[in-house]
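[1] only geometry, no sequence info:
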């Protein structure tokens, strides 16, 4: 039968723990290892994982936690055991410390796991590491202010997973293939315009209106994401089940084949709205898309702004300046 210690014996045992057990031993037993790269002669850092470390001081007799703001963040080896085991009583700490009497530090060092970061130009990596713009953010302000896009159309793009915010207020618009895989982003901002695909080539941005499950009766194709969103804003027939796509400029052969396949998803006898700029490039795009629509049994219709060399976002901006409702 265990004998009960007197208060004097208890204090003597606690002092024995402080004198004979190094904080390093306690940390090693808990899975921490010496991080040489972030240690000095006076302060030795022991790390378990990134963001979880303890500083050992006074030659192993003391410690402190650089991450925790709670009241007990430093002390002796006894405090350390209780800190590492929240809720542990002093009696429980004594039981644990008795097991460590006579142990010495192993000297094992912390080795950081190699970073497995994907190449920065991988569009999926870039996309997944960015957040959607929100009211008041730089990209949101650029799109609603400079570009005059209403908030409801940005909400729709965010809801359909088509919009992210990049650096310096740049808006990123997602392009995907017919299988739904992200292939790249149109990038538009106050100081930048481009496309990032990581070498995979352009495909199409796709935004749907009307009933989600309904087969589209219209396919609306434009030259850029901002022009397409502008046209949706101005379109009196956007309530119809429609698929709006942006090519992000000229289409690659792979994108053209995907567009041809996409025409087959439109309701038989439906329309293909070619909403391109009023310029020579718009004429060339019409000459490509209209025959493809006819081959698919659909009716091609071209819609361009009345003013020469104008695009649909310019129309939207002019209406916003004049206070004319879309």
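    Nice, thanks for sending it over. The shown structure was predicted, so the numbers you read here are calculated from the model rather than taken from an experiment.
[2] rest of the way, CA atoms for contacts and neighbours
    OK.
[3] all strands of the protein, in order?
    Counting by DSSP state E, the chain has strands at residues 33-34, 44-49, 52-57, 62-64, 74-75, 163-165, 171-176, 182-188, 193-196, 205-209, 218-222, 242-246, 271-275, 299-302.
[4] Ok, which of those strands comes nearest residue 310?
    Ranking these by their distance to residue 310 (criterion: C-alpha to C-alpha) puts strand 271-275 first, at 11.5 Å.
[5] Name the residues of that closest one that are buried.
    Neighbour-count burial for strand 271-275 flags 271, 272, 273, 274, 275 (criterion: 16 or more other C-alpha atoms under 10 Å).
[6] Among the residues you listed, which one sits closest to residue 232?
    Taking C-alpha to C-alpha as the measure, residue 232 sits nearest to residue 275 out of these, at 10.4 Å.
[7] Report the contact partners of that closest one.
    Residue 275 makes contact with 220, 221, 222, 223, 228, 231, 302, 303, 304 under the criterion C-alpha atoms under 8 Å, 6 or more residues apart in numbering.
[8] Rebuild those as CSV, extending it with neighbour count and distance to residue 246.
    Below are the contacts of residue 275 laid out as CSV (neighbours: other C-alpha atoms under 10 Å; distance: C-alpha to C-alpha, whole Å):
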residue, neighbour count, distance to residue 246
220, 26, 9
221, 27, 6
222, 28, 5
223, 23, 6
228, 26, 6
231, 25, 11
302, 18, 15
303, 18, 15
304, 19, 15
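[9] As TSV, the residues you listed with distance to residue 127 would be great.
    TSV is the format used below for the contacts of residue 275 (distance: C-alpha to C-alpha, whole Å):
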residue	distance to residue 127
220	25
221	24
222	23
223	22
228	21
231	25
302	33
303	32
304	32
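[10] can you tell me which of those lies nearest to residue 172?
    residue 228 (14.0 Å).
[11] what's the burial count for residue 163?
    Neighbours of residue 163 under the rule other C-alpha atoms under 10 Å: 25.
[12] Show the contacting residues for it.
    Residues near residue 163 by C-alpha under 8 Å, 6+ apart: 132, 133, 154, 157, 171, 172, 173, 174.
[13] which one among these gets closest to residue 189?
    Checking the contacts of residue 163 against residue 189 by C-alpha to C-alpha gives residue 171 as the nearest, at 5.9 Å.
[14] I'd guessed the closest one sits against residue 157; true?
    No: at 11.4 Å, residue 171 does not count as touching residue 157 under the criterion of C-alpha atoms under 8 Å.
[15] Below is an additional structure, to be compared with the one above:
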């Protein structure tokens, strides 16, 4: 087949069609206009470049529609051509994405775009989203704002900064009631909340979950709460290696309680084993830490309502907030000594 025919074939068949035909399903909740996440069990493929490119966040594999067919089926290029040709005319399901406001202007740097946005303030739309819908305590949100980690996004969404080892803004996670994504042109490294010199390093998949665990633990002393933003780039791995090579470092995987969270945790455990630091897996009692926080706050509110209906009722003494059981993995499974997630 001539190169011109190969290019024409590539333009007629998108990666989404290949994945849906192979049994993958679109995860609309975790997808954006620029990156569509497809799942099949614990396998994940991210489709980019308007359907013409892809990458496997659990490995270094990426490419075009032909390499995707080869990746999924372990076949040669000639077989790939035949399988792609058979998909001409197949139309995958196409979600409609709402365009976010505040598209970046040409030539504006990541740092300039970040500085252009206001910090959240009491009563702002982002404040209401974080403290209301997400149930983060106001004092924690204020602390994150003071650390320069948060900005007001469009339509009441939140921007959570990713920084490198020198504190330089490389991008930000975007989360809102109707929007989720990452900064256009930005790079995922690490969202950071807590004391920079901490030896206990907790790594979550999203900034919301990192801050939710901090709320549940009462912002534990000596702990740095991190988020990879759902990625594992070389920059992310390098940044984590710097942190976990500190004396007495402990790497704690606080990833989601699902197959993707297990994959992240396995990657973190491998890193801990590589550098020889202490390791621990801390599972949320719900699907993720923010859901666990919301459930806890809901139960707390229900108890308060019940107490108001009982005369002279005394509230039980409250100790330090702790995650609901089960939190730690069973002994001998994912907890250990010197022994801890995805590739963009």
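    Arrived safely. Nothing here was measured: the structure is a model prediction, and the numbers come from that model.
[16] Could you report the TM-score for this superposition?
    Overlay of the two chains. TM-score (TM-score structural alignment, normalised by the length of the first structure): 0.58; 200 aligned residues with a C-alpha RMSD of 2.0 Å.
[17] before we move on, the earlier item: more neighbours, residue 171 and residue 157 of the first structure?
    Ranked by neighbour count (other C-alpha under 10 Å), residue 171 of the first structure and residue 157 place residue 171 first, with 27 against 20.
[18] That one -> the second structure?
    Here residue 171 of the first structure is matched to residue 158 in the second structure, going by TM-score structural alignment.
[19] how far away is that match from residue 128 of the second structure?
    Residue 158 of the second structure is 10 Å from residue 128 of the second structure, where distance means C-alpha to C-alpha, to the nearest Å.
[20] cool, residue 207 of the second structure as well?
    For residue 207 of the second structure relative to residue 128 of the second structure (C-alpha to C-alpha), the value is 17 Å.
[21] quick one, which of the two is more surrounded?
    Higher neighbour count among residue 207 of the second structure and residue 128: residue 207, with 32 against 19, using other C-alpha under 10 Å.
[22] In space, what's closest to the equivalent of that one over in the first structure - neighbours in sequence excluded?
    When the first structure is aligned by TM-score structural alignment, the residue opposite residue 207 of the second structure is residue 225. Spatially, and ignoring its direct neighbours in sequence, residue 225 of the first structure is nearest to residue 246 (5.3 Å; C-alpha to C-alpha, 6 or more residues apart in numbering).
[23] what lines up against that neighbour once you look at the second structure?
    In the second structure, residue 246 of the first structure lands on residue 227 (TM-score structural alignment).
[24] swap in residue 257 of the first structure?
    Counting by TM-score structural alignment, the partner of residue 257 of the first structure is residue 238.
[25] What of residue 161 of the first structure?
    Counting by TM-score structural alignment, residue 161 of the first structure corresponds to residue 148 in the second structure.
[26] burial measure for its match, as a count.
    Here the number of neighbours of residue 148 of the second structure (other C-alpha under 10 Å) works out to 14.
[27] need the helices for the stretch 51-200 of the second structure, in chain order.
    65-73, 77-85, 110-116, 125-128, 138-146 (DSSP state H, counting those that start in this stretch).
[28] Adding distance to residue 232 of the second structure, write these out as TSV.
    As requested, the helices of the stretch 51-200 of the second structure are exported to TSV (distance: least, C-alpha to C-alpha, whole Å):
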stretch	distance to residue 232 of the second structure
helix 65-73	19
helix 77-85	28
helix 110-116	20
helix 125-128	27
helix 138-146	23
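[29] Quickly compare these and say which is most buried.
    Comparing the helices of the stretch 51-200 of the second structure by mean neighbour count (mean count of other C-alpha atoms under 10 Å), helix 125-128 ranks first with a mean of 22.
[30] contacting residues around residue 54 of the second structure?
    By C-alpha under 8 Å, 6+ apart, residue 54 of the second structure lies in contact with 15, 45, 46, 47, 48, 62, 63, 64, 65, 68.
[31] helix/strand/coil for the closest residue to it other than its chain neighbours?
    Ranked by C-alpha to C-alpha, 6+ apart and with sequence neighbours excluded, the top spatial neighbour of residue 54 of the second structure is residue 47, at 4.3 Å. Here residue 47 of the second structure is strand, with the state taken from DSSP: H, G, I helix; E, B strand; the rest coil.
[32] contacting residues for residue 47 of the second structure?
    Residue 47 of the second structure touches 15, 16, 35, 36, 37, 38, 53, 54, 55, counting by C-alpha under 8 Å, 6+ apart.
[33] so stretch 252-263 of the second structure matches what in the first structure?
    In the comparison with the first structure, stretch 252-263 of the second structure aligns to the range 273-284 (TM-score structural alignment).
[34] quick one: buried residues of the matching stretch?
    So, applying 16+ other C-alpha under 10 Å, buried residues of stretch 273-284 of the first structure: 273, 274, 275, 276, 277, 278, 282.
[35] now these in CSV, with distance to residue 179 of the first structure?
    Below are these laid out as CSV (distance: C-alpha to C-alpha, whole Å):
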residue, distance to residue 179 of the first structure
273, 23
274, 23
275, 25
276, 26
277, 29
278, 32
282, 28
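[36] Name all residues that make contact with the aligned partner of residue 297 of the second structure in the first structure.
    When the first structure is aligned by TM-score structural alignment, residue 297 of the second structure is paired with residue 320. Counting by C-alpha under 8 Å, 6+ apart, residue 320 of the first structure touches residue 148.
[37] ranges for the helices of the stretch 201-326 of the first structure?
    According to DSSP H, counting those that start in this stretch, the helices that the stretch 201-326 of the first structure contains are 225-234, 253-263, 280-295, 312-322.
[38] Distance to residue 192 of the first structure for those helices - can I get that in JSON lines?
    Below are the helices of the stretch 201-326 of the first structure laid out as JSON lines (distance: least, C-alpha to C-alpha, whole Å):
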{"stretch": "helix 225-234", "distance to residue 192 of the first structure": "14"}
{"stretch": "helix 253-263", "distance to residue 192 of the first structure": "24"}
{"stretch": "helix 280-295", "distance to residue 192 of the first structure": "22"}
{"stretch": "helix 312-322", "distance to residue 192 of the first structure": "17"}
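[39] tell me the most buried of these?
    helix 225-234 comes out most buried of these by mean count of other C-alpha under 10 Å, with a mean of 24.
[40] and the angle for that helix with strand 182-188?
    Angle of helix 225-234 of the first structure versus strand 182-188, following axes from the mean of the first three to the mean of the last three C-alpha atoms, to 10 degrees, is 80 degrees.
[41] Have a look at how far, on average, helix 225-234 of the first structure is from the second structure.
    Compared with the second structure after the fit, helix 225-234 of the first structure shows a mean deviation of 0.3 Å (mean C-alpha distance after the TM-score superposition for the first structure).
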